[in-house]
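> Predicted structure and sequence below. I'll ask about it afterward.
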Amino acid sequence: MPRVLLAEDDEAIASPLARALTREGYEVTVAATGPQARDKAIGGDFSLLILDLGLPEMDGLDVCREVRAARPGISVLMLTARTDEVDFVVGLDAGADDYVGKPFRLAELMARTRALMRRHQPAGNALDVSGIKIDTRARRVTVDGEDVALANKEFELLRFLMERAGELLSREEILAEVWGDSDLRGSKTLDMHISWLRRKIGDEVAGNRARRIVTVRGVGFRFDPE
């Protein structure tokens, strides 16, 4: 089970976020101070550190610098209420891989967490569902044995749907994961990409099998395994 260290001193944020991460399948440890976060991150086998910049006793930026120096392989996702672009740049310079501003949407934070966690998946990771195969490292897609060329967002959309095959995914979840912006939910961006993707994988061919990508009206989409 992938391990996440959540460094957040606000219980109103830490508890629900820890529960959400646990539901996603992560083993979660919570640290409430800067020194605790630093020591646990350096001494533990964590894949991801979710780090609030405003920790007591030790600034999150200092925690990040020390953790990055001692554990270069750990991914760091910063949480910050600071909205100045300079603060974001300083955070990235300190070694963070990504950041999310407070208040944040849970779907967006989960999407960024999954993206960082994919770095820790074993080499040669592949997906094979309903006659579609994805080689995630080569970014190669085959449908019933035939190569299919997908644009970047089409590839990321298909990968996300296949990774969560059988699950109903809301439009907000998909937009946050693939585009990094759930605010696009009122646009036609997702619908257009679903249409293009269906055409390329053969879901719109007359007389073809039942659609792999199913629309659940008013909610989102589901990739149906055979």
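Perfect, thanks for sending it.
> drop to CA atoms for contacts and neighbour counts, all remaining ones
Fine.
> what's near enough to touch Leu116?
Leu48, Ser75 (CA atoms under 8 Å, 6 or more residues apart in numbering).
> any idea how far stretch 144-159 is from the chain center?
19 Å (CA atoms, centre = their mean, to the nearest Å).
> Shouldn't His193 be within a helix?
Yes - using DSSP: H, G, I helix; E, B strand; the rest coil, the assignment for His193 is a helix.
> what's the burial count for it?
His193: 16 surrounding residues under other CA atoms under 10 Å.
> which element is the nearest residue to it once chain neighbours are set aside on?
Nearest non-adjacent residue to His193, counting by CA to CA, 6 or more residues apart in numbering: Glu154, 6.4 Å away. For Glu154, the element it lies in under DSSP states H and E is helix 152-163.
> one more structure, for comparison:
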Amino acid sequence: MNLLLAEDDALLSDALSAQLREAGFQVEHAPNGAVAEYLLLKQPYDLAVLDLGLPMVDGLTVLRRVRAAKPGLPVLVLTALDSLDDRVAGLNAGADDYLTKPFDFPELEARLRALLRRSKPVSSASEMGPLSFDRDTRRATLRSEPLELSPREWMLLDLLLTQREKVVTKEQINQVWATDRAGGASEGGAGGNNAIEVYIHRLRRKLEGSGLVIRTVRGLGYLLEAEAVVA
């Protein structure tokens, strides 16, 4: 169980890290928001414990950015901010649970284990109609034929499949692309809305005739769905 602890209080972070390791967690510590955001976007954690009062980048900003890129990551907010407005803001930003300081470690551990039980890991393989997509081998097939995808096309299709019942926003796409700067650089540099539209167009062409379409939801983003069959 890999856990990121984002906490700027050195004494508290040292004590918590030791207790969490004794409880069976593998803990990595981020002392500020910038490091927390970088690690959460780059590394595969099972869950995160995030203080809101982080220096450099505040915890709510980190939470919003990470939630956009990794919607399935369980996040517990741990903070001294205990007003109703603070709790509502944290939950609205994407927190799965909210624990105020001071707290007892057994309660923190119980809440973390409850989050792990509720979380459903994404399978390494996905299928949708004639499309098969395996994240472990980085292979995709369409009607059993290999589907050639560039790194950005791969990440975009992965996000659309993972969120197949939800609209994927341009912010989410840019956040995912930002985790693979090397791949993005090899395809022409920065992202942005114009780049997203180009890659959406490319994916649409590659999916033509498959019965799968990428629908534009005006003002929101994109949705991968099965094409409606007209009787």
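Looks like it came in fine. None of these values were measured; they are calculated from a predicted model.
> Fetch the TM-score of the aligned pair.
In this superposition the chains share a TM-score of 0.53, using TM-score structural alignment, normalised by the length of structure 1; 159 aligned residues with a CA RMSD of 4.1 Å.
> before we move on, back to that, tell me the spacing between the residue nearest to His193 of structure 1 and Trp196 of structure 1.
8 Å (CA to CA, to the nearest Å).
> These two: who's more crowded?
Neighbour tally, Glu154 of structure 1 and Trp196, criterion other CA under 10 Å: the higher count belongs to Glu154, 19 against 16.
> Quickly note the distance from the more buried one to Ser47 of structure 1.
Taken as CA to CA, the span from Glu154 of structure 1 to Ser47 of structure 1 is 28 Å.
> ok, which stretches of structure 2 are helices?
Ranges of helices within structure 2 are 10-22, 33-42, 59-69, 84-92, 105-118, 151-162, 170-178, 181-186, 193-206, based on DSSP state H.
> so which of those gets nearest Glu127 of structure 2?
Ranking these by proximity to Glu127 of structure 2 (CA to CA) places helix 151-162 first, at 8.4 Å.
> Which elements pack onto that closest one?
helix 170-178, helix 181-186, helix 193-206, strand 221-226 (3 or more CA pairs under 8 Å, 6 or more residues apart in numbering; DSSP states H and E).
> Quick check, central residue of structure 2?
Nearest to the mean C-alpha position of structure 2, by CA atoms, centre = their mean, lies Lys70 at 0.5 Å.
> Can you give me every residue that contacts that residue?
Leu41.
> returning to what we had before: who are the contact partners of the residue nearest to His193 of structure 1?
His193, Ile194, Trp196, Leu197.
> which position in structure 2 aligns with Gly192 of structure 1?
Actually, residue 192 of structure 1 is Met. It isn't Gly. Under the alignment (TM-score structural alignment), Met192 of structure 1 pairs with Val198 of structure 2.
> Sorry, slip of the keys, the one I care about is Ile134 of structure 1.
Per TM-score structural alignment, Ile134 of structure 1 is aligned with Phe133.
> and its match, how many neighbours?
Residues within reach of Phe133 of structure 2, counting by other CA under 10 Å, total 21.
> Now do the same contact list for the closest residue to it other than its chain neighbours.
Spatial nearest neighbour of Phe133 of structure 2, excluding adjacent residues (CA to CA, 6+ apart): Ala140 at 4.5 Å. Each residue near Ala140 of structure 2 by CA under 8 Å, 6+ apart is listed here: Leu131, Ser132, Phe133, Asp134, Pro146, Leu147, Glu148.
> which one of those is nearest Ala34 of structure 2?
Distances from Ala34 of structure 2 to these, taken by CA to CA, are shortest for Asp134, at 31.5 Å.
> For the closest one, give me its contacts.
Here Asp134 of structure 2 is in contact with Ser124, Ala125, Ser126, Ala140 (CA under 8 Å, 6+ apart).
> Restricted to strands, list the contacts of Ala140 of structure 2.
Leu131, Ser132, Phe133, Asp134, Pro146 (DSSP state E).
> ok, the nearest residue to the first one once chain neighbours are set aside - how many residues close by?
Okay, so that is Leu131 of structure 2. In space, and not counting its chain neighbours, Leu131 of structure 2 is closest to Leu142: 4.6 Å by CA to CA, 6+ apart. Per other CA under 10 Å, the neighbour tally for Leu142 of structure 2 reads 18.
> ok, now Glu7 of structure 2?
Counted with other CA under 10 Å, the neighbours of Glu7 of structure 2 add up to 27.
> Arg217 of structure 1 now?
There are 7 residues near Arg217 of structure 1, going by other CA under 10 Å.
> Show me which of the contacts of Ala140 of structure 2 is closest to Ala15 of structure 2.
Nearest to Ala15 of structure 2, judged by CA to CA, of the contacts of Ala140 of structure 2 is Asp134 at 39.9 Å.
> need the contacts of Ala140 of structure 2 in JSON lines with distance to Leu212 of structure 2, can you?
Shown next, in JSON lines, are the contacts of Ala140 of structure 2 (distance: CA to CA, whole Å):
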{"residue": "Leu131", "distance to Leu212 of structure 2": "8"}
{"residue": "Ser132", "distance to Leu212 of structure 2": "12"}
{"residue": "Phe133", "distance to Leu212 of structure 2": "14"}
{"residue": "Asp134", "distance to Leu212 of structure 2": "17"}
{"residue": "Pro146", "distance to Leu212 of structure 2": "16"}
{"residue": "Leu147", "distance to Leu212 of structure 2": "14"}
{"residue": "Glu148", "distance to Leu212 of structure 2": "16"}
